[in-house]
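1. I would like the atomic coordinates for the input below:
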Amino acid sequence: MLCYAKQIHQVFIKNAYVFPFCLAFGILSTQFNFDDWIFLVVVGFVGAFGVTFWHLFDYEKFNEISYEDFLESKHTLELEYSKENWDQFYEMIKNPLLDLEIIESTENTLKVQFERKFSDSILTINKTPDAIIISIEKKFFSFLSDRAENYRTIQKFAKSSKKLNSIATSGT
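-> Here you go, the predicted structure:
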């Protein structure tokens, strides 16, 4: 029950982020006519709830998603370090199936930009002596949800690894 309360809280937080964009769209569409400002506010709220629920259904497809990952675009995955895992991830980046651009490539770090429809994503893979830390986030507007695109991407990395230490979580 507490999980649903946290998800509802997250929905209201995301609505608060999206509301100004929807309100601005309503104001621009009426050419700055504030005669019916109540209608503009209602349009802003309806638009914000519409966008949030559109994203909500994409996240609901993942049964095992944690509260920290729900309606977020920043995700982190920590894997146990092994040369096999590191080489596999390095090879996935060097020979990609998606359109991407390598931003940084060192012995211990790979930073890649994925092209997405609305806002590109940045994937960072860091190697430490005992872990491989994979994080992904939107390049711009990372506080908005992304229809679970980044979560789906990081879950593919989790499934392709040989030794999983922990599941993806947000916030770092």
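
2. only C-alpha atoms for contact and neighbour calcs from this point on.
-> OK.

3. Show me what the helix or strand in which Ile132 is found is packed up against.
-> When secondary structure is defined by DSSP states H and E, Ile132 falls within strand 131-138. Strand 131-138 sits against strand 75-80, strand 121-127, helix 149-160, with contacts defined as 3 or more Cα pairs under 8 Å, 6 or more residues apart in numbering; DSSP states H and E.

4. I have a second one here; can you model it like the first so I can compare?
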Amino acid sequence: MKNKTIKFLLKVFMFFPVCFGVMLWFDGFDLNDWIFKIVVGFVGAFGLTFWQLFDYEKYSDIAYEDFLESKHSLRLDNSEENWSKFQEMIENPLLKLKITEKTENKLKVQIERKIIDSILTVSKTPDAIIVNIENKFFSFLPDRAENYRIIQKLAKRSQRSKSILTSGA
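-> Coordinates of the predicted model:
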């Protein structure tokens, strides 16, 4: 069942151990009042996920696979024009970038962020150009739709889009 509400609840359960662990750590790992700590863990996890929700809901056409995720993928026609646009974006960046790998058929760039950097990989295959973006660490956690925003901008800038955005790769 592909429902955004279920995905929201799964992310709440994913954040719960972190929030519960932080609560235990601040309380000195004292389990005397464990019901209160569980409730605070769930409230914290719900708050974190709800905070992320508003950034993703700005995009009304966002797919289920991209909702509350930081991994996104784009498939474009393999044309010289599309490839040169990516080369130009790397040479004249609007963001703080660090090129980690550059070959004839692959570009790998680290986009520097405040907390967790993102990795943008552009691969050229015989029939398509595949663009992937994900967080460098903890790519399973939502990122306030920052990576989705970047991949949307790349899709708008490139010509002759071949297929829709999908998550993972």
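
5. Tell me how the two chains score on TM-score.
-> Superposed pair, TM-score by TM-score structural alignment, normalised by the length of structure 2: 0.97. Supporting alignment: 169 aligned residues with a Cα RMSD of 1.0 Å.

6. What residues in structure 2 pair up with the strand holding Ile132 of structure 1?
-> Counting by TM-score structural alignment, strand 131-138 of structure 1 falls onto residues 128-135 of structure 2.

7. Tell me the mean distance between the strand holding Ile132 of structure 1 and structure 2 once they are aligned.
-> Using mean Cα distance after the TM-score superposition for structure 1, strand 131-138 of structure 1 ends up 0.4 Å from its aligned counterpart in structure 2, as a mean over the superposed pairs.

8. now that strand against strand 75-80, angle please.
-> 170 degrees (axes from the mean of the first three to the mean of the last three Cα atoms, to 10 degrees).

9. How about strand 131-138 of structure 1, which residues are buried there?
-> Ala131, Ile132, Ile133, Ile134, Ser135, Ile136, Glu137, Lys138 (16 or more other Cα atoms under 10 Å).

10. Helices along structure 2, start to end?
-> Remark: helices assigned in structure 2 by DSSP state H are 4-26, 34-57, 80-91, 146-157.

11. These: which one's closest to Ile115 of structure 2?
-> helix 146-157 (12.1 Å; Cα to Cα).

12. For the closest one, buried residues please.
-> In helix 146-157 of structure 2, counting by 16+ other Cα under 10 Å, buried: Glu146, Asn147, Tyr148, Ile151, Leu154, Ala155.

13. Repeat that for stretch 22-36 of structure 2.
-> Val22, Met23, Leu24.

14. For the second one, give me its contacts.
-> Read that as Met23 of structure 2. Lys37, Val40, Gly41 (Cα atoms under 8 Å, 6 or more residues apart in numbering).

15. is it true that Leu53 of structure 2 touches Leu68?
-> Yes - contact criterion Cα atoms under 8 Å: Leu53 of structure 2 and Leu68 qualify, at 7.1 Å.
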